[in-house]
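>>> Build me a model from this:
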Amino acid sequence: MAGVIEMTARRRLPSPLLTRMRDRSPGLGGALMGGAVAAGLGLASFAVLVMMLWITSPYPDSGPGGALHVAAALWLLAHGAELLRTDTLAGVAAPVGVPPLLLLALPVWLLHRAARDATDGGAGDGDDGIAEDVEEVVDIAVVAGPPLVSARNAWTGVVLGYLAVAAPAALYAAGGALRPSWVSAGVCVPLVAAVAAGAGVWSAYGRPGGPLRRLLGVLPVGVRPLVLGPDGRPGVAARAAAAGAAVLLGGGALLVVLSLVGHGAAAQAALLRLTEGWSGRFAVLLLCAALVPNAAVWGAAYALGPGFALGAGHVVSPLSSAPAPFLPPFPLLAAVPEAGEGRLVHWAAAGAVPVVAGVVVGWVVAREAAAGECGGRGVVRSPGRTARAAALAAVLCAAVLAGLAALAGGPLGVTVLSRFGPVWWQVGTATLAWLVLVAVPTAMSVRAWRIRAPRTDGPNIGRQREEPADGAQQPAGGPESAGSAGLNGSAGAAGVSGGGASPPDGTAEPGTSSPTPDDPYVPYAPYDDAPYGLQDLDDTPFEPYDFLPADPAHKPDTP
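Take a look at the predicted model:
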């Protein structure tokens, strides 16, 4: 034991350069790692799906390298980047610019989660030998406290880390049959990363209203509270616009489902004709599921009137349907109405969707106009303010539908298939026209009806004196004589049975009878047993002689 030398294990101190970088930008390294991991997870998910379909395919066209190229290209397409298909019969690259909107949900969710976690700065990840109960307390304190990393460092790190993986993925995808368009990929991928990461950081900081107010600084002062409330929550126009957009998209999806049910045989024939193996049919069904949000937007465009294009010069709308003659067999395309003029059922089904959306927008605005937003106190808005709120909600809803229409469509080839999907500016204009014509009159009418409606439940304050309790005996002469009745002791509520007054301590005097269980029960009435005329302190003004007996000749019995 004499030869044993005690030594202390010490950690290696970081270099001064690393220390200065960490102090200047705390959490930047963790944010970079989080963004890279989010991009890697997205690519891995697409690669696993494509490789599974390639393995189960009975006749694969290429090897595993080709499948990985396709996975990287689909990952870029999910961000909205346009692809170029090179293996065409004419030898000219054909663009593929219709991104399945459901695939966009995975990258957005990963970026949002990475940016939200990056604000913690990796607190609690290391193991320093602290007890479990202490770690739980520290974790609770970290969650309850403000984020440890600044918003700028977290956002910058996540975006740069994500793009650091996206750039090699785009270079790798350029060697396959589906090559990305560099201009489209250079715009869409950074835009999605910036917006999703910004939303994640904003959510981690408790969704403050300051950044949104700075973005809304271009709007007039009177319009800003309608978009963003004083408490940081969406204003009445924003909530009404969200409700209208939900109704339009839901109505469009319902039209697509009804049309698919009516054309079920054609959809089944298209699925069986497109592929023979079960793996290929499963892939087609997965593609149909990824295109369901696109179909909902197309259905909303059809209901609004402009419709959508199935090729250059071939527009499908409620008034007339003219699809392209050479369309590929696809189950969702089987829901397109037959060529020719629209029938009455098409007009009624399509026209009901924007009318219901306008009514919903007007009702939401009118409810807020009649009830008010000031703590629910019933502050009534003016008719002009109500009309402006409904019109602003129509503008916001039109902007949302126009953006979704721009994302849901694009080219699928050259010449005939260069236009595929709704035209964004036509959809936005039609949405604005429908909602202004329906929502503004609805808001004004519902507001007037809610204001003039009789109110059955009013405040009950002050009714206790007007409606005494059942069984309470009011002194003769009305409320004015209540004070004298309480002082003279003539009322039974004073506890006197023989004409004498009881002492203040409640003990009975000699010669008087105390209450017994056989005495009748007298219900309690408020303030009946209060001495010195305190019964009417609520309304009766104070007089200097209120504490004197009402009858000067009367003298209380002395013991």
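>>> okay, CA-based contacts and neighbour counts for the rest of this
Fine.
>>> Which residue ranges of the stretch 351-500 of the chain form strands?
Listed in chain order, the strands of the stretch 351-500 of the chain (DSSP state E, counting those that start in this stretch) span 420-421.
>>> actually the stretch 101-250 of the chain, sorry about that
If you assign secondary structure with DSSP E, counting those that start in this stretch, the strands in the stretch 101-250 of the chain sit at 178-180.
>>> Show me where it has its helices.
With DSSP state H, counting those that start in this stretch, the ranges of helices along the stretch 101-250 of the chain come out as 105-118, 132-144, 151-173, 182-204, 210-215, 224-227, 236-262.
>>> One more, please, to line up against the first structure:
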Amino acid sequence: MTARRTSSSPLLARLRDRTPGLAAGLLGGAVAAGLGLGSFAVLVIMLWISSPYPDSGPGGALHVAAALWLLAHGVELVRTDTLSGVPAPVGVTPLLLPALPLWLVHRAARDAASEDEESPTASGRTAWAGVVLGYLPVAAAAALYASGGALRPSWVWTCGCLPVLVMGAAGVGVWTAYGRPSGAVDGVLVLLPPAMRRLVRGADARARLAVAARAAGAGISVVVGGGAALLGVSLVAHGAATRASFLQLTEGWSGRFAVLLLCLALVPNAAVWAAGYAVGPGFVLGAGHVVGPLSSDPAPTLPSFPLLAAVPEAGLGGPAHWAAGVVPLVAGAVVGWFVGRASATGWSRGRTAGAVCWAAVLCAGTVAALAVPAGGPLGVGTLARFGPVWWQVGGAVMGWIAGVGLPVALAVRAWRGRSRGGPRQWVPVPRLSPRKATGGAETAPGTALGAAPGTASGTASGTAPAAVPVEANGPQDDTYDQHDTHARRDQDDTYEPYGFLPAAPETGPGPSSTPWYDDPAHETRWAALKEASTPPEEAPPEEAPPEESPEKPPPTD
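Coordinates of the predicted model:
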């Protein structure tokens, strides 16, 4: 029992303590990749089995499933079986496909980090590294397997885009498991240049960014949702062409079901295209063919597809096309309303304008980021470009949000500030105590409020003195505001309200809004003024003996 055991090295102890958390992360990442890949494989195999004319065997279907799973991670594919023999890139990523893989990575990292919280030596970095290191080998194996099929992944995109998406989704999962702490955001902000870091750090900057983020979220929802609404209206307007393209594209219920699934996966892409059309730049339907609200170039010969049937006709746009501008107009108004409501608590005009500009930047960046995967190449030559141009759409969104949101935010701020801090109503109030009259004479007890010194406060019948209305925020003469619970006496022997006073929004900070009972300076000053103004005590006058009241005669019957 007294023999000392040889202690292991600190490195081995650290590895032993961290092994459970790292192993759980590795297993979670591998399972997440396997579940996503298996889901795509099951779907493709079901469509292959139900197809009456399969082009290849089950091996080809599995190759297609692996390629689609990589496409869901933003990897560009290359189609080799073309008529010309020239490989054709396929870069349009259906925005609904990444939902499942990214959600699986997010959940795996969140669960691994939640298990690590029970261990005092484990950390979120261990869970994040385990999930990423467990996911990437499965993705590399899937890429190697898909490279032998007709749709081959581009290794540049595989090595660049796929790890970034996985690391980002895992990082968000770990951040969610730890309760979304703000310290993690500060750690990311350290990577920014010093000039930009000063703009986003600090309590005031965080408040502005929080308001701008909420307003930007509302604006993005309006822009993308408005694009989806425009897509629905266009599909209804071109209902005959949409129905004909859907029926002519394939035969059999299995083929039509596959086309329907593809259309559903491409609906978010079409909504982003319609949003680009609404903000002005439009979208590209083949190299050199721009479709916009003002004018549309003749589109090249395109395959019959239901979503492409909703494209507006070529030519100059009319009032029906110009009406799409309502979407960014409403988005800018919504952003301005959100910022104006939050800035009515004391922000200046500059801060309000800064929050609107931040919201515009966030909206533009998000829409531009959505436009990148929503479009892309579908071949070579004329088919080398499809979808909105990200920098044009982002710039247009920023201009709309800033141009419309700024005046709306300032107007809402001014209206709410006026309704909260406007002049009070005139109210009748009584006087607190006898006051010194003009010329140094004391006001007699019972003097009517607002009456001259020496006058009676009422008539012989006991009528109440008349009250004089005064303005609460105006000059105080001989009255007291009923909205304020206390008053203080100044050197000129006048009463001033000492309570909750509204701050002036334009001329800087106004009077203190601290209540009188929480202000230590008020207590000290009040005691000093009370002691200085209290007259010396005089001997009380001798009281006269009470007069004897005459006895009343007894009542007589």
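>>> Please work out the TM-score for the two chains.
Here the superposed chains carry a TM-score of 0.73, computed using TM-score structural alignment, normalised by the length of the second structure; 440 aligned residues with a CA RMSD of 3.3 Å.
>>> that older thread, in TSV: the helices of the stretch 101-250 of the first structure, plus distance to D546 of the first structure.
Supplementary listing: the helices of the stretch 101-250 of the first structure in TSV, determined by distance: least, CA to CA, whole Å:
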stretch	distance to D546 of the first structure
helix 105-118	70
helix 132-144	59
helix 151-173	69
helix 182-204	65
helix 210-215	60
helix 224-227	55
helix 236-262	56
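>>> Quick one: closest of these to P541 of the first structure.
Proximity of these to P541 of the first structure was assessed by CA to CA; the nearest stretch is helix 224-227, lying at 46.1 Å.
>>> The helices of the stretch 101-250 of the first structure: which one's closest to S445 of the first structure?
helix 236-262 (16.2 Å).
>>> looking at the helices of the stretch 101-250 of the first structure, which is buried most?
Neighbour counts (mean count of other CA atoms under 10 Å) averaged over each of the helices of the stretch 101-250 of the first structure peak at helix 105-118, with a mean of 24.
>>> and it, which stretch of the second structure?
In the comparison with the second structure, helix 105-118 of the first structure aligns to the range 99-112 (TM-score structural alignment).
>>> Show the subsequent helix or strand relative to the longest helix anywhere in the second structure.
Ordering each helix of the second structure by length in residues (DSSP state H) puts helix 10-50 first. Following helix 10-50 of the second structure in sequence order, the next helix or strand is helix 58-71 (DSSP states H and E).
>>> Show where that next one falls in the first structure, residue numbers please.
So in the first structure, the equivalent range for helix 58-71 of the second structure is 64-77, judged by TM-score structural alignment.
>>> Give me the contacts around the matching stretch.
42-43, 46-47, 50-51, 54, 83, 97, 99-100, 169-170, 172-180, 185, 189 (CA atoms under 8 Å, 6 or more residues apart in numbering).
>>> Among the residues you listed, name the buried ones.
Among the contacts of stretch 64-77 of the first structure, those classed as buried by neighbour count (16 or more other CA atoms under 10 Å) are 42-43, 46-47, 50-51, 54, 83, 97, 99-100, 169-170, 172-174, 176-180, 185, 189.
>>> what's the mean gap between the match of helix 105-118 of the first structure and the aligned bit of the first structure?
Once the two are superposed, stretch 99-112 of the second structure sits an average of 0.5 Å from its aligned residues in the first structure (mean CA distance after the TM-score superposition for the first structure).
>>> V356 of the second structure: neighbour count?
The number of residues packed around V356 of the second structure, counting by other CA atoms under 10 Å, is 36.
>>> And it, what's its match in the first structure?
Per TM-score structural alignment, the equivalent position to V356 of the second structure in the first structure is A390.
>>> Its match against V438, yeah?
No - with contact taken as CA atoms under 8 Å, A390 of the first structure and V438 are classed as non-touching, separated by 9.6 Å.
>>> Quick check: neighbours shared by the two?
By CA under 8 Å, 6+ apart, the residues touching both A390 of the first structure and V438 are G362.
>>> hang on, the earlier thing: relative to helix 58-71, how tilted is the longest helix of the second structure?
120 degrees (axes from the mean of the first three to the mean of the last three CA atoms, to 10 degrees).
>>> Check which helices and strands helix 10-50 of the second structure sits against.
On a contact count with 3 or more CA pairs under 8 Å, 6 or more residues apart in numbering; DSSP states H and E, helix 10-50 of the second structure meets helix 58-71, helix 99-116, helix 124-146, helix 253-279.
>>> Distance from the helix or strand that the first one is followed by to the middle of the chain?
Which is helix 58-71 of the second structure. Downstream of helix 58-71 of the second structure, the next assigned helix or strand under DSSP H and E is strand 77-79. Averaging C-alpha positions (CA atoms, centre = their mean, to the nearest Å) puts strand 77-79 of the second structure 37 Å from its chain's average.
>>> Contacts for strand 77-79 of the second structure, please.
Under the criterion CA under 8 Å, 6+ apart, residues 67, 71, 87-91, 150-154 lie in contact with strand 77-79 of the second structure.
>>> If we only consider those, which is nearest to S234 of the second structure?
When those are compared for distance to S234 of the second structure, the smallest value, 25.1 Å, is given by G91; criterion: CA to CA.
>>> so the closest one makes contact with L151?
No - under the criterion of CA under 8 Å, G91 of the second structure makes no contact with L151, lying 11.6 Å away.
>>> so stretch 165-182 of the first structure matches what in the second structure?
Following TM-score structural alignment, the partner segment of stretch 165-182 of the first structure in the second structure covers residues 138-155.
>>> Quick one: end-to-end distance for that stretch.
The straight-line separation of the ends of stretch 138-155 of the second structure (CA to CA, to the nearest Å) is 15 Å.
>>> Great, nothing more from me.
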